[in-house]
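In: the sequence and its predicted three-dimensional model are supplied below.
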Amino acid sequence: MTILTHGKERLSQEQRDALVQQNIAEMGMFIGGLIREGQFPQSDLDVSSSVISHSIMSWAKEFEDKYQGPDFDYGKGIPELGDPAGYLDAIDNFTDLKMREAGWLTEEYINDEKRFWHNMEYYVDIEFRVTRTIKVKAFSKEDAIAQAEAWWEQVSLPEAIENADDMDEFYIKETLRVEDAGK
């Protein structure tokens, strides 16, 4: 059964289920490559194969639900996935993010400047009696906070006085990726 939405043919549930299976295969191959390269030290982290399998199945479904397979307009870009070139590139980048969130990647891999998450822009709201938003380039929310703290260390006394009455307070209120700020 073919479903039409806004004049465009949509995939049936059976076709979507087949895509989830393809996602599982792509994610499994990607993770296998990370294991071979030593970037996912599975044995060092004591992560069982069943945990990996369960995660892959969950991530494959989540990816399909969020990006709707080939129905997604990749030409518009997916900033949170590093603006992938297409469907398979998007799956690999999504898997990379999930692996990073799970804590399954080496620091060397995470900090590699070739990773798509490097130099993503974040807005960091800083409270300094008044709230000021600065833009920083970072690879994660935590790194954006560290960049904001480093910025604060470089603020001169005249600049601090110009922006607030009291320079004793510094508090990070909120951190948002630039792409997420407009939502």
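Out: That came through, no problem.
In: only C-alpha atoms for contact and neighbour calcs from this point on.
Out: Will do.
In: separation between the closest residue to Lys98 other than its chain neighbours and Ile91?
Out: The spatial neighbour of Lys98 that comes closest, neighbours along the chain excluded (CA to CA, 6 or more residues apart in numbering), is Trp59 at 7.6 Å. Distance, Trp59 to Ile91, using CA to CA, to the nearest Å: 9 Å.
In: hmm, back to that, in the helix or strand harbouring the residue nearest to Lys98, what's buried?
Out: According to DSSP states H and E, Trp59 maps onto helix 49-67. For helix 49-67, the neighbour count (16 or more other CA atoms under 10 Å) marks 55-57, 59-61, 63-64, 67 as buried.
In: repeat for stretch 150-167
Out: Within stretch 150-167, judged by 16+ other CA under 10 Å, the buried ones are Ala164.
In: correct me if wrong, but Thr175 is in a strand.
Out: Yes - Thr175 forms part of a strand when assessed by DSSP: H, G, I helix; E, B strand; the rest coil.
In: next one for the comparison:
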Amino acid sequence: MTILTHGKERLTQEQRDALVQENIAEMGMFIGALIREGQFLKSDLDVPSLEVSKHIMSWAKEFEDKYQGPDFDYGKGIPELGDPAGYLDAIDNFTDLKMREAGWLTEEYINDEERFWHDMEYYVDIEFRVTRTIKVKAFSKAEANAQAEAWWEQVSLAEAAEKADGVEDFFIKDSFRVDDASRMY
């Protein structure tokens, strides 16, 4: 049974379940390649294969739920996945992010300039009496916040107080990717 939504053919639940299985296979091959290349942290090689398998199954389902397999319009881009060329690139980039979040990648791999997340730009809303937005290059929201804090440490208190009537508190209100400029107020 094929489902039509807005005139576009949609996959059935059975077809979606089959795609989750394909996602599991693609993610497994991708992670296997990372292990062969030495990009999986050696100290974490002790991670039981069952744990890695559980993560892969969870990630495969999460990917399918979020991006809806080949039904997703990749032409519109997926900025958080580095605007992949298609379905398989999207799965690989998604797996890259999940591996990074799990702490299973080497620093060398994470900092490689070829990674799609290298030098992503974020806007960070800083509240200091009034909200000010600065732009930083980072590979994650957490790193963008850390860079904003480092920026703040370099601002002299006298200079800051002069610009904000003596207020001394610094607060990060929000961070978001530059390509999500719709969040700008």
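Out: That came through fine. None of these values were measured; they are calculated from a predicted model.
In: can you give me the TM-score here?
Out: In this superposition the chains share a TM-score of 0.90, using TM-score structural alignment, normalised by the length of structure 1; 182 aligned residues with a CA RMSD of 1.9 Å.
In: ranges for the strands of structure 1?
Out: 3-5, 8-10, 120-128, 130-138, 171-177 (DSSP state E).
In: mean shift between the last one and structure 2?
Out: Averaged over the aligned pairs, strand 171-177 of structure 1 sits 2.2 Å from structure 2 after superposition, using mean CA distance after the TM-score superposition for structure 1.
In: about what we covered before: dump the strands of structure 1 into CSV; add mean neighbour count and distance to Lys114 of structure 1 as well.
Out: Below are these laid out as CSV (neighbours: other CA atoms under 10 Å; distance: least, CA to CA, whole Å):
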stretch, mean neighbour count, distance to Lys114 of structure 1
strand 3-5, 10, 38
strand 8-10, 12, 35
strand 120-128, 21, 12
strand 130-138, 17, 13
strand 171-177, 16, 19
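In: same list (the ones you listed) but as CSV, adding distance to Ser49 of structure 1.
Out: Shown next, in CSV, are the strands of structure 1 (distance: least, CA to CA, whole Å):
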stretch, distance to Ser49 of structure 1
strand 3-5, 37
strand 8-10, 35
strand 120-128, 32
strand 130-138, 32
strand 171-177, 33
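In: so which of those comes closest to Tyr87 of structure 1?
Out: strand 8-10 (16.0 Å; CA to CA).
In: how much space separates Val51 of structure 1 from Ile78 of structure 1?
Out: According to CA to CA, Val51 of structure 1 stands 28 Å off from Ile78 of structure 1.
In: what's the answer for Arg16 of structure 1, then?
Out: The gap separating Arg16 of structure 1 from Ile78 of structure 1 is 20 Å, by CA to CA.
In: do the same with Ala138 of structure 1
Out: From Ala138 of structure 1 to Ile78 of structure 1 the distance is 17 Å (CA to CA).
In: also Phe128 of structure 1?
Out: 33 Å.
In: now do Phe94 of structure 1
Out: Noted for Phe94 of structure 1: a distance of 10 Å to Ile78 of structure 1, by CA to CA.
In: which residues of structure 2 fall in helices?
Out: 13-36, 49-67, 87-102, 107-111, 141-154, 157-163 (DSSP state H).
In: now tabulate those in TSV and tack on distance to Ile134 of structure 2.
Out: What follows is these, written out as TSV (distance: least, CA to CA, whole Å):
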stretch	distance to Ile134 of structure 2
helix 13-36	35
helix 49-67	30
helix 87-102	25
helix 107-111	23
helix 141-154	8
helix 157-163	15
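In: go through these and name the closest to Phe171 of structure 2.
Out: Per CA to CA, nearest to Phe171 of structure 2 of the helices of structure 2: helix 141-154, 9.0 Å.
In: which elements pack onto that closest one?
Out: strand 120-128, strand 130-138, strand 171-177 (3 or more CA pairs under 8 Å, 6 or more residues apart in numbering; DSSP states H and E).
In: so what touches it?
Out: With contact meaning CA atoms under 8 Å, 6 or more residues apart in numbering, helix 141-154 of structure 2 is reached by 122-124, 126, 134, 136-138, 170, 172, 175-177.
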